[in-house]
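Asks: structural data only, the sequence is not supplied:
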């Protein structure tokens, strides 16, 4: 499989994760906290408006990982978006670390690594 194919797969996976994560925009944060156990308690630290803002950024990130390259309109936005997604997951991991949720940091670090892979690939070898 080519590097380009791997970059598409990883970008699609990240976009799917980001879109699934936007449920915080429509599901009450108390319900998320109750359903998700200790790993979801972080939502109670944010206002509903802040959660909507985060969800909106995630929707834009999902679109930015796929559409520019797919439509061949400003494809440079894909690696730029991937860097922004990496920053988003850096913030998520930092928040979990500060909350003492070290066991739940692993997925954020995996997504961070995947975003950096897309940024590296789209800025460099598969630009």
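Replies: That came through, no problem. Keep in mind it's a predicted model, so treat the numbers as computed, not measured.

Asks: only C-alpha atoms from now on, for both contacts and neighbour counts.
Replies: Fine.

Asks: surely residue 85 and residue 114 touch.
Replies: No: applying CA atoms under 8 Å, one finds residue 85 not in contact with residue 114, separated by 9.5 Å.

Asks: one more structure, for comparison:
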């Protein structure tokens, strides 16, 4: 279970570190081609989502790695799962049901990470 956690959590953390970093560092115009929803969301909220994604990525890796407050990995994976629930809701509200495939995959991965974290930690 430990190896499975590190593989799944590592992949999920890498994705969210990248995606969150883009939301924090890039302008609305730079994000628009890959994230069409940023046209209707205030940039402070986009930046907040990016920071939460980065914190979630760190929460998946650092607590279990250091052995300090390892329960934070469970909290981080639940938080990332909730971000995807929000992402699915945004896409559906915009009539973009065809675009939720990645959101569903990330939601399932976050759920698996939560389960692995609760069985291993």
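Replies: Thanks, I have it. If you're wondering where the values come from, they're calculated on a predicted model, not measured in any experiment.

Asks: residue 85 and residue 114 of the first structure: which has the busier surroundings?
Replies: Neighbour count, other CA atoms under 10 Å: between residue 85 of the first structure and residue 114, residue 85 has more, with 27 against 20.

Asks: name the helix or strand for the more buried one, please.
Replies: Secondary structure from DSSP states H and E places residue 85 of the first structure in helix 77-98.

Asks: where in the second structure does that helix fall?
Replies: Aligning helix 77-98 of the first structure against the second structure (TM-score structural alignment) gives residues 72-93.

Asks: now the matching stretch: buried residues?
Replies: Across stretch 72-93 of the second structure, burial judged by 16 or more other CA atoms under 10 Å covers 72-81, 83-84, 87-88, 90-91.

Asks: and for stretch 101-116 of the first structure?
Replies: For stretch 101-116 of the first structure, a neighbour-count test (16+ other CA under 10 Å) marks 101, 105, 108, 109, 111, 112, 114, 115, 116 as buried.

Asks: mind checking how far the aligned partner of residue 104 of the second structure in the first structure is from residue 85 of the first structure?
Replies: Taking TM-score structural alignment, residue 104 of the second structure has residue 109 as its aligned residue in the first structure. Noted for residue 109 of the first structure: a distance of 12 Å to residue 85 of the first structure, by CA to CA, to the nearest Å.

Asks: tell me who's in contact with the residue minimising distance to the centre of the second structure.
Replies: Central residue of the second structure (CA atoms, centre = their mean): residue 80, 4.1 Å from the mean position. Taking CA atoms under 8 Å, 6 or more residues apart in numbering, we find residue 80 of the second structure in contact with 53, 56, 107, 110.

Asks: how about these in TSV, adding secondary structure and distance to residue 4 of the second structure?
Replies: Shown next, in TSV, are these (DSSP: H, G, I helix; E, B strand; the rest coil; distance: CA to CA, whole Å):
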residue	secondary structure	distance to residue 4 of the second structure
53	helix	21
56	helix	18
107	helix	17
110	helix	13
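
Asks: out of those residues, which is nearest to residue 7 of the second structure?
Replies: residue 110 (12.2 Å; CA to CA).

Asks: isn't the closest one right up against residue 81?
Replies: Yes: using CA under 8 Å, residue 110 of the second structure is in contact with residue 81, at 5.3 Å.
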